[in-house]
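Asks: model this:
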Amino acid sequence: MTYSIKATIRGWWAPEHRLTCPAILWRQIVSELHRRGERWHEAGAFLLGVEKNGRREVRSAVYYDDLDSNAYSTGVCVLYGDAFSELWGRCRAERLTVVADVHTHPDTGFQSHADKTNPMVARAGHVAIILPDFARWPIRESRMGVYEYQGQHEWINRSPDRAQNFFYTGFWS
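Replies: I've put the predicted structure just below:
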C-alpha cells in the first residue's frame, strides 16, 4: 500500500523526470565519491537500477575502484575491459542494469573532450553525471553536468540549468 501511495505522489510531484535517485542514496553516493577522490583526484561510479516506462530509477552504485583498483591511478577515471566484465556480472546477479554513471571533476561539472569521446557506456540513452569540486557537499545544481548519450559521440546537455525536469534526487523517487 505504501508503495502505491508513494508512486502516485511521485507521479504528481516529479512526473517528467527521466532519471531518479532517492535523496538518502544520492547523498551516500556523493559522499563516497568525495571520500574516494581524496579531495585531489577524480572518482566515479556506475549507478545501477531499473528502467520502467522510459524512466530510470537508481537503486545502488558500484564504484570504479571496486571494479579496478587502478581506476584512479592517473588522476582521472580510467577503466579497462576486465572491470566491465565484473560490472556486467554484478548487474546480472542483482538483476539491475546500468542506468547512469557519475564522476567528479575539480571545478565545474563540464563535459571534457575525453568524457565526450569516451562514454563509459556507449549506448544511446546512457546518462553521464559530472559533479563539481570533487563532490564536495553541498553541490549546487547550476555547477553539475548531466548529459545523455545519443550515439556517434553526440550528447544532449540535460544539466539542471537546461533541463530542470530530467534528474530528480528527492524523497519521492
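
Asks: From now on I want contacts and neighbour counts done on CA atoms only, so please keep to that.
Replies: Fine.

Asks: Just to check, residue 105 is in contact with residue 143?
Replies: No. In this structure, residue 105 is not within contact of residue 143 by CA atoms under 8 Å, at 10.6 Å.

Asks: Which one of the two is surrounded by more residues?
Replies: residue 105 (24 against 17; other CA atoms under 10 Å).

Asks: what residues are up against the more buried one?
Replies: Shown in contact with residue 105 (CA atoms under 8 Å, 6 or more residues apart in numbering): 41, 42, 130, 131, 132, 133, 134, 135.

Asks: Give me the distance between the fourth one and residue 49.
Replies: Applying CA to CA, to the nearest Å, the value for residue 131 to residue 49 is 20 Å.

Asks: Show me where this protein has its helices.
Replies: 2-13, 23-36, 64-67, 81-94, 113-117 (DSSP state H).

Asks: To compare with the earlier structure, here is another sequence to fold:
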Amino acid sequence: MLVHKLEISKPLWQQLIRDLARTGMGVKESGAFLLGNMEPSRVVTEYLLYSDIAPDSQHVNYVLLRGRHMAKVWDICELRKLRVVADIHTHPGVPIQSPSDRDNPIVSIAGHVALIVPNFAKGLVVPSSLGFHEFQGQGEWRSWFRGEAAALLNITG
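Replies: Predicted structure coming up:
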C-alpha cells in the first residue's frame, strides 16, 4: 500500500488556487501539473497549468489532455530538471473522482497523486476540503478526505 505525502509552500499554494479559480472562471474544470522533486520527499516547487500546455483542454465536466500535451510537460520537466510529483484539478462539486478520473490517471504509475479541489476552487480552499487520491497501479486508487487529506498535504511557511 502506497502513501506519498506532498509539501508545498503557502505562497505557491495560494497562487495555484487563485490560478485554478481564474482559469476555470467558476464554470469549468481547470488543473495543473505539480512539479518538483521526489527525493527525499515530494516537494512541489512550481506548477504548469493545463490551460498553458493545452489551451483547448478545459470543458465544463472534464479536462482533455492528449499525448502531444504530455510531451510538452515531459520536455519542460527535462529542461528544468524537475518531475511531475502530482496533479491537481477542480470539480464543480465534491472532491471525489469521476469514473473518467479513475480510468484515466494523468500519470499511470503506482504512487502518482491526484488532488481534486471542490467547487471550481471558488471560496476558501484548505487541505481538508480536498480529495487526495493516490494511484495504486492496475486501475486501483486509494482516496483520503477531510482530516486524512489534510495530513497528507503539508503547506509550509
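
Asks: shared neighbours of residue 105 and residue 143 of structure 1, anything?
Replies: 131, 132.

Asks: Tell me which of the helices of structure 1 sits nearest to residue 164 of structure 1.
Replies: helix 2-13 (13.2 Å; CA to CA).

Asks: Tell me how far the closest one lies from the chain's centre.
Replies: With CA atoms, centre = their mean, to the nearest Å as the basis, helix 2-13 of structure 1 stands 23 Å off its chain's centre.

Asks: Check stretch 102-118 of structure 1 too.
Replies: 12 Å.

Asks: now swap in stretch 47-55 of structure 2 and tell me
Replies: Worked out by CA atoms, centre = their mean, stretch 47-55 of structure 2 lies 12 Å from the chain centre.

Asks: what does stretch 18-25 of structure 2 give?
Replies: 14 Å.

Asks: so where in structure 1 does it end up aligned?
Replies: Stretch 18-25 of structure 2 corresponds to residues 31-38 in structure 1, going by TM-score structural alignment.

Asks: from what I can see residue 48 of structure 1 touches residue 93, true?
Replies: No. If you go by CA under 8 Å, residue 48 of structure 1 and residue 93 don't touch, sitting 11.8 Å apart.

Asks: What's the match for residue 129 of structure 2 in structure 1?
Replies: Per TM-score structural alignment, residue 129 of structure 2 is aligned with residue 143.

Asks: residues contacting its match?
Replies: 108, 109, 110, 131, 132.

Asks: Can you list which of those carry over to structure 2?
Replies: Among those, the contacts conserved in structure 2 (both residues aligned by TM-score structural alignment, their matches' CA atoms under 8 Å) are 109, 131, 132.
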